[in-house]
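K.L.:
Whatever this is, show me its structure:
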Amino acid sequence: RLRASRTVRFPNDVVFQDHIRQGDLEQVGRFIRARKVTLDTIYPSGMAALHEAVLTGNLDCVKLLVKYGADIHQKDENGWTPLHMACSDGYADIARYLISLGASLEATTDAGEKPSDLIDPEYKDLVELFQATTM
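P.N.:
The predicted structure is shown next:
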């Protein structure tokens, strides 16, 4: 006897987030071009797509989302911008890219922290980047 196969369908947003976390640029681009997702949606994680991409440390994915209109100034549910996340997690290349696009160095989280407040002194390249941009 043959059984009918069951397929489980996930909402587009869930699948899209998964593609971002895996760094699957082809699928990320495909989803955006097919208008299956809106880039400014805040997911149940409390973050938007760009925040998720920053947390993976994948600069190419960040660039792709920005190319398709992701807002570099968008705050997550705690008031963190993508630049806050890049600084907190030590991604100097992503921070440099966001700053080059005009990301605010003065934006504050709900707790009143600026991106530079979140930099671990161990992240020398980030420390230097912020020293250079504030001079």
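K.L.:
For the rest of this, base every contact and every neighbour count on C-alpha atoms.
P.N.:
OK.
K.L.:
Now do the helices for this protein: every range, in order, please.
P.N.:
12-22, 25-33, 49-56, 59-67, 82-89, 92-100, 124-133 (DSSP state H).
K.L.:
Another sequence for comparison is provided below:
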Amino acid sequence: MLACSALNTASRRQQIESWEASEMNKEVVTPRPAERVNFPIDVQFHAACKNSELDEVKELLSKGVDIDVANVDGLTVLHQACIDNNYEVVQFLLSNNANVNAQDNEGWTPLHACASCSYTELAKYVPTLYRFLKLISGFKMIAFF
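P.N.:
Below you'll find the model as predicted:
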């Protein structure tokens, strides 16, 4: 065991000496400055709503982001807040006139999101979505409470 350890130490010492003598060791490496990633304002808005960062949401709205901006699936932030059962964000968005009738790429409204997830309390809060309301999407799915 001791002979093996001495052999490894000698081998490692030889590797270090070889590296120190090499041209690679003499090259000056200057680190590249970190590149900053900037996401589009609509992506920032979706992320801020998803994370319930209402101060950031307010700031982005003041910069002119459309409250009803949709992602590639047609989901608005109101759709996403309903999917996440995020009462605080839903309340904020509705108080700032988010479109409760916005449809995603499959014709679903925020109410459909509430209904499909069984979020009845949240659905009852959404204005114009009262007790016996029926909405029919492109798939003829009926959501009512």
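K.L.:
Give me the TM-score for this pair.
P.N.:
Superposed pair, TM-score by TM-score structural alignment, normalised by the length of structure 1: 0.76. Supporting alignment: 114 aligned residues with a CA RMSD of 1.7 Å.
K.L.:
picking that back up, between the helices of structure 1, which gets nearest to Ala111 of structure 1?
P.N.:
Ala111 of structure 1 sits nearest to helix 82-89 of all the helices of structure 1, at 12.0 Å, using CA to CA.
K.L.:
Just put the helices of structure 1 in CSV and tack on distance to Ser5 of structure 1 and mean neighbour count.
P.N.:
As requested, the helices of structure 1 are exported to CSV (distance: least, CA to CA, whole Å; neighbours: other CA atoms under 10 Å):
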stretch, distance to Ser5 of structure 1, mean neighbour count
helix 12-22, 21, 18
helix 25-33, 25, 16
helix 49-56, 32, 23
helix 59-67, 34, 19
helix 82-89, 41, 25
helix 92-100, 43, 19
helix 124-133, 51, 15
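K.L.:
Switch those over to JSON lines; also include distance to Ala107 of structure 1.
P.N.:
JSON lines is the format used below for the helices of structure 1 (distance: least, CA to CA, whole Å):
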{"stretch": "helix 12-22", "distance to Ala107 of structure 1": "25"}
{"stretch": "helix 25-33", "distance to Ala107 of structure 1": "27"}
{"stretch": "helix 49-56", "distance to Ala107 of structure 1": "15"}
{"stretch": "helix 59-67", "distance to Ala107 of structure 1": "19"}
{"stretch": "helix 82-89", "distance to Ala107 of structure 1": "9"}
{"stretch": "helix 92-100", "distance to Ala107 of structure 1": "12"}
{"stretch": "helix 124-133", "distance to Ala107 of structure 1": "14"}
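K.L.:
Which one, of the ones you listed, ends up nearest to Thr108 of structure 1?
P.N.:
Once the helices of structure 1 are compared by CA to CA, helix 82-89 is nearest, at 8.6 Å.
K.L.:
Could you give the residue range in structure 2 aligned to the closest one?
P.N.:
Mapped onto structure 2 using TM-score structural alignment, helix 82-89 of structure 1 covers residues 110-117.
K.L.:
Right, I'll leave it there.
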